[in-house]
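Below are the sequence and a predicted model; questions follow.
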Amino acid sequence: MLPPWTILARYLKYRSSWEDLCDRCGRCCFMREVDEDGDVIIDYAAPCAFLDAKTRQCTVYERRFETCNLCNRITLRHALFANHLPEGCAYTRIFRDKNEPGFESAETAARPQSNGEKANTPKRYRKDG
């Protein structure tokens, strides 16, 4: 884990553009569950009802918290400790990596592709990394 002063410095740097950190890849918009071993299982066959499968974008993004009761705001606590965020999530890259990655706003960054994820293939993430 990064030292607290590094985390604080990064949070202060990005807090005014917190929403822009999101890659808008859509990978966190699928049903997830934690198994008995603490692994997070993401079911890519069960997307959120508001996820456009073709563009992998939320169709109600600006109103997502009011519209979808399963959508949760990502906080600094999530960025630091949550084990359900997908690999490569911008929030975890910025607040967990020792070397801060370059940052582009969501409007200018190229959107990540699905990385060959099959729609019906659940993916596991270990809770310890």
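Sure thing, it's come through.

only C-alpha atoms for contact and neighbour calcs from this point on.
OK.

May I see the buried residues of the longest strand along the chain?
In the chain, assigned by DSSP state E, the strand with the most residues is strand 40-47. The neighbour-count check on strand 40-47 (16 or more other C-alpha atoms under 10 Å) flags 40, 41, 42, 43, 44, 47 as buried.

Pasting the second one now:
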Amino acid sequence: MSQSGAGPFWVVKSLDQMTEVEWESLCDGCGRCCLHKLRDDETGELEFTNVACRLLDTHSCACSDYANRSREVPDCISLTSAALTEIDWLPPSCAYRLIADGKPLPDWHPLITGDAGSTFKAGASVSDRVISEDDAGPLEHHIVDWPCRWPKPRQ
């Protein structure tokens, strides 16, 4: 994955310079961005919930229809480098956010470990910690604060 021996692509390239494959591989599969959030219209305060988009498999943290997600869920955000300047709800461990801020990927990121399960092992994924919007009821009953915090290893 290195480029002329200069280092891995996520170190030597800006987000805008990455290929689609490189861009997509930055996603650690945590699923935190697929959780519903509530924003107070008056204060702008943001609250996170443990309720996942109906397309998210709450165990594997994979989107069940990634290619068509924007059609299936019209308010699904297509993350771009330009959109990163406007989005304030990505988790602190998000690779896109980290790279945009000039920070390194966490040691447990799958690009570092070569292990797709390292996100789960690090306690960063939503796997088995969330429910689908189909089963949730009012979002106000599901407010949590862990999605906006740096992950803690699972016990």
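Cool, the structure landed. Since the model is a prediction, treat every value here as computed from it, not as a measurement.

Give me the most central residue, the second structure.
Centroid-nearest residue in the second structure: residue 33, 4.2 Å away (criterion: C-alpha atoms, centre = their mean).

Other residues contacting the longest strand of the first structure?
Applying C-alpha atoms under 8 Å, 6 or more residues apart in numbering, the contact partners of strand 40-47 of the first structure are 29-35, 83-84, 117-127.

go again using 6 Å as the cut-off
29-34, 84, 119-125 (C-alpha atoms under 6 Å, 6 or more residues apart in numbering).

what would the residues you listed look like in CSV with neighbour count and secondary structure?
Shown next, in CSV, are the contacts of strand 40-47 of the first structure (neighbours: other C-alpha atoms under 10 Å; DSSP: H, G, I helix; E, B strand; the rest coil):
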residue, neighbour count, secondary structure
29, 24, coil
30, 17, strand
31, 16, strand
32, 19, strand
33, 13, strand
34, 16, strand
84, 20, coil
119, 13, coil
120, 11, coil
121, 12, coil
122, 17, coil
123, 15, strand
124, 18, strand
125, 17, strand
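
Just the closest of those residues to residue 73 of the first structure, please.
residue 29 (12.1 Å; C-alpha to C-alpha).

tell me which element the residue of the first structure positioned farthest from its centre falls in.
Computed with C-alpha atoms, centre = their mean, the residue of the first structure farthest from its C-alpha average is residue 5, at 23.2 Å. If you go by DSSP states H and E, residue 5 of the first structure is part of helix 4-14.

Also residue 80 of the first structure?
Assigned by DSSP H and E, residue 80 of the first structure belongs to helix 76-81.

In that helix, which residues are buried?
76, 79, 80.

Please tell me how far that helix is from the chain's geometric centre.
11 Å (C-alpha atoms, centre = their mean, to the nearest Å).

next helix or strand past that helix?
helix 90-96.

Can you pull out the residues in contact with that next one?
79, 100.

how far apart are the helix holding residue 80 of the first structure and its match in the second structure?
Following the fit onto the second structure, the mean deviation recorded for helix 76-81 of the first structure is 2.7 Å by mean C-alpha distance after the TM-score superposition for the first structure.

ok, so what distance separates the residue farthest from the centre of the first structure from residue 24 of the first structure?
Noted for residue 5 of the first structure: a distance of 28 Å to residue 24 of the first structure, by C-alpha to C-alpha, to the nearest Å.

circling back: the second structure: matching residues for whichever helix or strand comes after the longest strand of the first structure?
Following strand 40-47 of the first structure in sequence order, the next helix or strand is strand 51-52 (DSSP H and E). Mapping strand 51-52 of the first structure onto the second structure (TM-score structural alignment) gives residues 56-57.
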